[in-house]
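Undergrad: just to be clear, the model below is a prediction. Sequence and coordinates:
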Amino acid sequence: MAPDRFTRFAAIDWSGAKGARHPGIALAVCNAGDAAPVLVAPPGRLWSRSAILAWLQAQRDEPLLVGFDFSFAPPFVERGAYLPGEDTPATARAFWGYVDAHSADVDLGAASFLEQRRGTHFYLGAADGAKAGFLHFRRCEARYNANGGGKPSTVYDAIGAAQVAKASFAGMRLLHHLGTAVPVWPFDPVPHAGAVVVEIYTTIAARAAGLRKGLSKLRDAAALDSALATMGSRPHVPLARYSDHATDALLTAAWLRVNAGRAALWQPEPLTPTIAGTEGWTFGVT
């Protein structure tokens, strides 16, 4: 990977919420250099998932690295299937299509996919039994935990503020509709030109900025500028409102700019062809 392969960087704080417009979605973009990332305004009052898809499709020929903060696939290696006992595909791209075909929710939502499988594959409350029986993880999540990153979330747990389940399955629908318009690493080879999508974990950017566990959210201008400075970024343009979604996207876009040229992040030692084709990997986990 040439250090200057990408000259634009985008981070998207994602949402799996029901409905068609989502305050939990934020899109931040920066160019090569040291100018602070900026938020991209939605076409309406709030972003929809479909509008993010359209924005991404329009960037396909740009030298743009795009990070989404959801899990691109469920665990596969641990149990040899995404949803054991259910006749599902055995590769991520095919599984994205399966999720899309079995989700009737508006705006690429996937809450119904989880609700129809609660208690068998997904934990949505105490009526589903012991949560421990649903805690299955991808190899990148196990690696992150083993390296001291902390206990990760699983896409099978749909309860609590930290859950990533609904967002991840909604994201899989987006990836299915994106098709091959923009390559998705590591499921696809990284081309010599054009945009590329990767999975990110905004907490990795927060840790790199020196924010401690449990205190990784930036909620004011001074804290955001201090974190951006650790990434070699100039101060940001003041925001009308400092939400976790906006500040996570801004800081992670700056982190992507700093780290996009690191070969070790594109070739993590544990990433095998089987993992790459089924579970994928979080950019930044080594």
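TA: Thanks, I have the structure now.
Undergrad: rest of the way, CA atoms for contacts and neighbours
TA: Will do.
Undergrad: so what's Asn145 closest to, chain neighbours aside?
TA: Across the structure, with Cα to Cα, 6 or more residues apart in numbering as the measure, the residue nearest Asn145 apart from its sequence neighbours is Lys151 (5.5 Å).
Undergrad: report how many residues lie close to the one you found.
TA: Lys151 has 11 neighbours, counted by other Cα atoms under 10 Å.
Undergrad: measure it to Ala158 for me?
TA: 16 Å (Cα to Cα, to the nearest Å).
Undergrad: equivalent analysis for Asp13, please.
TA: If you go by Cα to Cα, the gap between Asp13 and Ala158 works out to 18 Å.
Undergrad: of those two, who's got more company?
TA: Shown here are Asp13 and Ala158; by other Cα under 10 Å, Asp13 has more neighbours (25 against 22).
Undergrad: in stretch 35-53, what counts as buried?
TA: The neighbour-count check on stretch 35-53 (16 or more other Cα atoms under 10 Å) flags 36-39, 46-53 as buried.
Undergrad: ok, the residue nearest to Asn145 touching Arg143?
TA: No: using Cα atoms under 8 Å, Lys151 is not in contact with Arg143, being 10.2 Å away.
Undergrad: where along the stretch 101-250 of the chain do the helices fall?
TA: Secondary structure of the stretch 101-250 of the chain, counting by DSSP state H, counting those that start in this stretch: helices at 111-115, 139-146, 165-178, 202-208, 221-230, 244-259.
Undergrad: in addition, the following structure is provided for comparison:
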Amino acid sequence: MPPAHFTRFAAIDWSGAKGARHPGIALAVCEAGDHAPTLIEPPHKIWSRGEILRWLRARANEPLLVGFDFSFAPPHVLRGSYLPGEATPDTARAFWAYLDARTPDADLGAASFLEARRGTHFYLGAVDGTKADFLHFRRCEAHANAAGFGKPSTVYDAIGAAQVAKASFAGMRLLHHLGHDVPVWPFDAAPKSGACVVEIYTTIAARAAGLRKGLSKLRDADTLDAALTELGSQPHAPLARYTDHATDAILTAAWLRANAVRAELWHPPALTPHIARTEGWTFGIS
């Protein structure tokens, strides 16, 4: 049975940018029911990754389901290692610790970890070789592609506007520092009480809201409200500024609320215990 105790739902649009504060981070929260999600204002005008960590820890005992928009682990299944040729651990939690111990970047950043391994494990430009040689994927990404959610990204490609590498490795550092304060599905079992963290993919929410491939970014109030209506939500409170980060967080929080009780999303047939320990899974891919 899926967990049935959640009454609050949060979606976080994440950032792996260098520095201490990040305009690319947005946090939206909604309650059970149909009121539209609202943006949570950061303590100091712009969120830091550390502030998101503290916000989450403070709500560990709440019936809160939190979705983060980054990959929780690198691929492992197909090649038998996260970084072939480097003596890395073989489970996600141990890899998060390995990463964190070797990454001194400010505010849980991870750019230096990637830059130190460019051309070996990470693609940061043409000097690193042929980009296709770095395109390795997790099992859930193959399923997402087969389900029509678009071409997957890989955490080994760290160049371009669509890259997810820097955000994902920064996110893995956050998960390491979160420890066991909040369960992280599917590395941990879904809890019967308290908060839980899952990996989300905002494109899944966009497709469920009726947005066509290539047109999933919302930049005005009317389009956002139309998408929210498709997810059973009332219209949102007007925003001072419409950014992809804000609208992605709002729409995905509404999607998370609408889909949290679907048993097949908590128990996808292709999610084996080995995958759950090593790579994890994106909530919403069944």
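TA: Good, I have the coordinates. Computed from a predicted structure; not experimentally measured.
Undergrad: hmm, back to that, so which of the buried residues of stretch 35-53 of the first structure is the closest to Leu271 of the first structure?
TA: For Leu271 of the first structure, the nearest member of the buried residues of stretch 35-53 of the first structure is Leu53. The distance, counting by Cα to Cα, is 27.4 Å.
Undergrad: now the closest one, nearest residue through space, not along the chain?
TA: Nearest non-adjacent residue to Leu53 of the first structure (Cα to Cα, 6+ apart): Leu174, at 6.6 Å.
Undergrad: gap between the one you found and Gly232 of the first structure?
TA: Counting by Cα to Cα, the gap between Leu174 of the first structure and Gly232 of the first structure amounts to 32 Å.
Undergrad: then Val99 of the first structure?
TA: Between Val99 of the first structure and Gly232 of the first structure the computed distance is 40 Å (Cα to Cα).
Undergrad: more crowded one of these two?
TA: The residue with more neighbours, out of Val99 of the first structure and Gly232 and counting by other Cα under 10 Å, is Val99; that gives 19 against 16.
Undergrad: give the contact list for the more buried one.
TA: Listed by Cα atoms under 8 Å, 6 or more residues apart in numbering, the contact set of Val99 of the first structure reads 110, 113, 169, 172-173.
Undergrad: also Ala253 of the first structure?
TA: Applying Cα under 8 Å, 6+ apart, we find Ala253 of the first structure in contact with 9-11, 28-30, 37, 67.
Undergrad: can you pick the most crowded of those?
TA: Most surrounded of those: other Cα under 10 Å gives Ala11, at 32 neighbours.
Undergrad: any idea which element that residue lies in?
TA: Secondary-structure assignment from DSSP states H and E places Ala11 of the first structure in strand 8-13.
Undergrad: quick check, Arg138 of the second structure in contact with Pro75.
TA: Yes: at 4.4 Å, Arg138 of the second structure and Pro75 qualify as touching, with contact defined as Cα under 8 Å.
Undergrad: so the two - more neighbours on which side?
TA: Shown here are Arg138 of the second structure and Pro75; by other Cα under 10 Å, Pro75 has more neighbours (26 against 23).
Undergrad: was I right about the more buried one contacting Cys140?
TA: No: Pro75 of the second structure is not in contact with Cys140 according to Cα under 8 Å; the separation is 9.6 Å.
Undergrad: who touches both of these two?
TA: In the contact map built from Cα under 8 Å, 6+ apart, no residue is linked to both Pro75 of the second structure and Cys140.
Undergrad: over to Phe280 of the first structure. Which of the three states is it?
TA: No, residue 280 of the first structure isn't Phe; it's Gly. Secondary structure, DSSP: H, G, I helix; E, B strand; the rest coil: Gly280 of the first structure is coil.
Undergrad: from Gly160 of the first structure, how far out is it?
TA: Distance of Gly280 of the first structure to Gly160 of the first structure, given as Cα to Cα: 24 Å.
Undergrad: out of the two, which sits in the more crowded spot?
TA: Taking Gly280 of the first structure and Gly160 together and counting by other Cα under 10 Å, Gly280 has the greater number of neighbours (29 against 9).
Undergrad: ok, now which ones touch Glu199 of the first structure?
TA: Contacts for Glu199 of the first structure were tallied using Cα under 8 Å, 6+ apart; they are 67-72, 185, 281-283.
Undergrad: which of these fall in strands?
TA: Those of the contacts of Glu199 of the first structure mapping onto strands are 67-68, per DSSP state E.
Undergrad: mind putting the contacts of Glu199 of the first structure in a markdown table, distance to Leu218 of the first structure included?
TA: What follows is the contacts of Glu199 of the first structure, written out as a markdown table (distance: Cα to Cα, whole Å):
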| residue | distance to Leu218 of the first structure |
| --- | --- |
| Gly67 | 19 |
| Phe68 | 19 |
| Asp69 | 17 |
| Phe70 | 20 |
| Ser71 | 23 |
| Phe72 | 25 |
| Trp185 | 28 |
| Trp281 | 26 |
| Thr282 | 22 |
| Phe283 | 22 |
